[in-house]
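Asker: Predicted model and sequence follow; I will ask about them next.
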Amino acid sequence: MPNRMIIGIAALLLTVAAALGTLFAVTPQLTPSIAEANQPANANAQVAADVNTGIMVSGEGKVNVKPNIAIANIGVDITTASLSDATNQANTKMAAVIEKLKSLGIAEKDIQTTSYNLYPITQQPRTPDGSGTPTITGYRVSNQVRVTIRKIDDLGKILEQAVSAGANSIYGVSFGVDDLAPYQQQARAAAIKDAQDKAAQLAKSANIQLGPVLAISEGTQGPGPVFATNARLSLAQGGEVPVQTGETQIIVNVSVRFGIK
């Protein structure tokens, strides 16, 4: 057989062998890839099933609390023609008010300055065309303190004495609770029981057995302030302020997911 023919046959056999080797090398990799592609879908389906399994209910707990502190904004508002007179009078009167508050048992930590403002009072000259430079005719100084009154029964007397000492601005009198933690715990326990009762009723109606708690989330609604809107009117008429504290409400909401046995 001629040498050229032998070389050609050998080259052909090598080409075929190389092609077959490549085919067998690639083919085994296809099966794992398909298996891996299917695995995440099954895993996601299992996770979704776990998340959606169970009974989800909400519960609410409420506790009514009688306020035990009062908060009042007490101030001095002075208007004079002289800036120095306005500041001196405001400072002197506020110092007297603070001393009176302390003498009535208000602790220094319960007296906090909330604002100190100074305003020039201007007058626009009357001209036919409305022009002209405003002139300063006086000054107004306002000094306000926020006072926490822990002996709530003394509120009327304290406000009256503050006015006698020089205060001429009292507003925003409100009532609150000093320590909310014990009442929040009571409301939380009531909310959990409410959720348990609802879940038990649902399980009984569906003829299934209630399982353990799987998840809980909570939302707490603190008490809003109870305002005494009649404080300014009563002081203007003279005499102590009548105190009606009323009640405030603490609310806790929970969402609970129970398993199913």
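Answerer: Thanks, I have it.
Asker: drop to CA atoms for contacts and neighbour counts, all remaining ones
Answerer: Fine.
Asker: Looks like Phe175 contacts Val65 (just checking).
Answerer: No - contact between Phe175 and Val65 fails when scored by C-alpha atoms under 8 Å: they sit 11.1 Å apart.
Asker: Against that first model, consider the following:
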Amino acid sequence: MPVKKNGAAEMPESAEAKSMPPVRRGVAGNGCCAGASDGTRKLMLTLLGILLVYLIVFFGTLIRNNLKRYDTIGRVDKSERTIVVEGEGKVAVKPDIAVTTMGMIAEAKTVAEAQEKNTAVMNKLLERLKQLGVEEKDIQTTNYNIFPQYDYTDDGQVLRGYQVSQSVAVKIRDTSKANQVIALAGEVGVNDVSGLEFTVDDREQYRSEARRLALEQVAAKARALSEALGIQIRGIVSYNEYDEVGKGMMYDTFVESVPAEKVMPGIEPGSTEVVMDVSVVFEIR
């Protein structure tokens, strides 16, 4: 007997059903969400790019403006609305000190012998300087050197001995004794004296006077320029000053060991100048 099957009877597939592609609902749903996610991501990246460009422009402008204010103290560029005026003030001054360098160059077969010769002469010099009224604080060692000395022959160099040199800078506050100090070279055996200069010890009081004269010159020039160019001076943008070291009377000397009375004649200090140069940048309109 035929066996009866439970459940629905199997239906034959139609040609139309066979021709339709299988439906994958899960995959179709994920594709839709992925498309939406990609669009959102692109939109966010675009917005972030616009924001980044804005921030770059904003901070770049801010930095530029700050630099501009720094360079011109909050005003427009100097080249556009400023003018530079310079002045110079000079004050003639009688020198109140003399400065010179004195030293000894000694040579011997050994370093010890050369040092002994050098030290003996320099100690005599220091003792005599103090006797002339030069204070210890006004005597300063400027160099102390030891060098080997060679003779050069066809066979090469041959060590001859050693040279020891020592120098001290001497500040002479009583300028009338400058020639006596120089004369010590011949007396004690110093063989290197150079650069006797008369100058001013305390320059500050004269710098103030030179500055005043320079600023008066600047003010006069500024008024003349204002009238000639038809401009108005509104204020000062910047101010600079330069203190020139005015040279007084200077004697170039090199003294060897000779009798003291033949070393130096009378020396006159002459005069010197304290010079101040100023430069003022004015805002104009």
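Answerer: Looks like it came in fine. Nothing here was measured: the structure is a model prediction, and the numbers come from that model.
Asker: Show me where the stretch 101-250 of the second structure has its strands.
Answerer: 139-153, 156-172, 192-199, 233-244, 250-251 (DSSP state E, counting those that start in this stretch).
Asker: how about the last one, aligned to which bit of the first structure?
Answerer: Mapped onto the first structure with TM-score structural alignment as the criterion, strand 250-251 of the second structure occupies residues 227-228.
Asker: Which residues outside that stretch are in contact with it?
Answerer: 172-175, 243-245 (C-alpha atoms under 8 Å, 6 or more residues apart in numbering).
Asker: Let's see that with 10 Å instead.
Answerer: 70-72, 171-176, 241-246 (C-alpha atoms under 10 Å, 6 or more residues apart in numbering).
Asker: again with stretch 235-245 of the second structure
Answerer: Residues outside stretch 235-245 of the second structure that contact it (C-alpha under 10 Å, 6+ apart): 71-75, 78, 82-90, 199, 203, 207, 210-211, 214, 272-284.
Asker: chain center to whichever strand or helix holds Asn44 of the first structure: distance?
Answerer: Using DSSP states H and E, Asn44 of the first structure sits in helix 3-52. With C-alpha atoms, centre = their mean, to the nearest Å as the basis, helix 3-52 of the first structure stands 59 Å off its chain's centre.
Asker: Direction-wise, compare the helix or strand that comes right after that helix with strand 169-176 and give the angle.
Answerer: The helix or strand immediately downstream of helix 3-52 of the first structure is strand 55-65, counting by DSSP H and E. With axes from the mean of the first three to the mean of the last three C-alpha atoms, to 10 degrees defining the directions, strand 55-65 of the first structure sits at 130 degrees from strand 169-176.
Asker: Just the buried residues of strand 55-65 of the first structure, please?
Answerer: 55-63, 65 (16 or more other C-alpha atoms under 10 Å).
Asker: And stretch 222-237 of the first structure, by the same measure?
Answerer: Buried-residue list, stretch 222-237 of the first structure, by 16+ other C-alpha under 10 Å: 223, 225-228, 231-232, 235.
Asker: how far out from the middle of the chain is it?
Answerer: Counting by C-alpha atoms, centre = their mean, stretch 222-237 of the first structure is centred 24 Å from the centre of its parent chain.
Asker: From one end of that stretch to the other, what's the distance?
Answerer: For stretch 222-237 of the first structure, the first-to-last residue distance is 35 Å (C-alpha to C-alpha, to the nearest Å).
Asker: Please pick the buried ones from the contacts of stretch 227-228 of the first structure.
Answerer: Buried residues within the contacts of stretch 227-228 of the first structure, counting neighbours by 16+ other C-alpha under 10 Å: 70-72, 171-176, 241, 245.
Asker: Just name the closest of those residues to Ile121 of the first structure, please.
Answerer: For these, the closest approach to Ile121 of the first structure (C-alpha to C-alpha) belongs to Tyr171, at 23.2 Å.
Asker: The first structure: which residue goes with Phe198 of the second structure?
Answerer: Using TM-score structural alignment, Phe198 of the second structure sits opposite Phe175 in the first structure.
Asker: so who does whichever residue in the second structure pairs up with Arg150 of the first structure touch?
Answerer: Here Arg150 of the first structure is matched to Arg173 in the second structure, going by TM-score structural alignment. By C-alpha under 10 Å, 6+ apart, the contact set of Arg173 of the second structure is 95-99, 133-135, 138, 198, 200-201.
Asker: Try it again at 8 Å.
Answerer: Neighbours of Arg173 of the second structure in contact, by C-alpha under 8 Å, 6+ apart: 96-98, 134.
Asker: coming back round to it: please, which helix or strand holds the residue lying closest to the match of Phe198 of the second structure once chain neighbours are set aside?
Answerer: Nearest residue to Phe175 of the first structure, sequence neighbours excluded (C-alpha to C-alpha, 6 or more residues apart in numbering): Ala70, at 4.4 Å. Ala70 of the first structure belongs to strand 69-80 when assigned by DSSP H and E.
Asker: Which residue numbers in the second structure does that strand align to?
Answerer: The aligned range for strand 69-80 of the first structure is 97-108, by TM-score structural alignment.
Asker: Excluding its own residues, what touches that stretch? List them.
Answerer: Contacts of stretch 97-108 of the second structure (C-alpha under 8 Å, 6+ apart): 113-115, 117-118, 121-122, 161-175, 178, 185, 189-201, 269.
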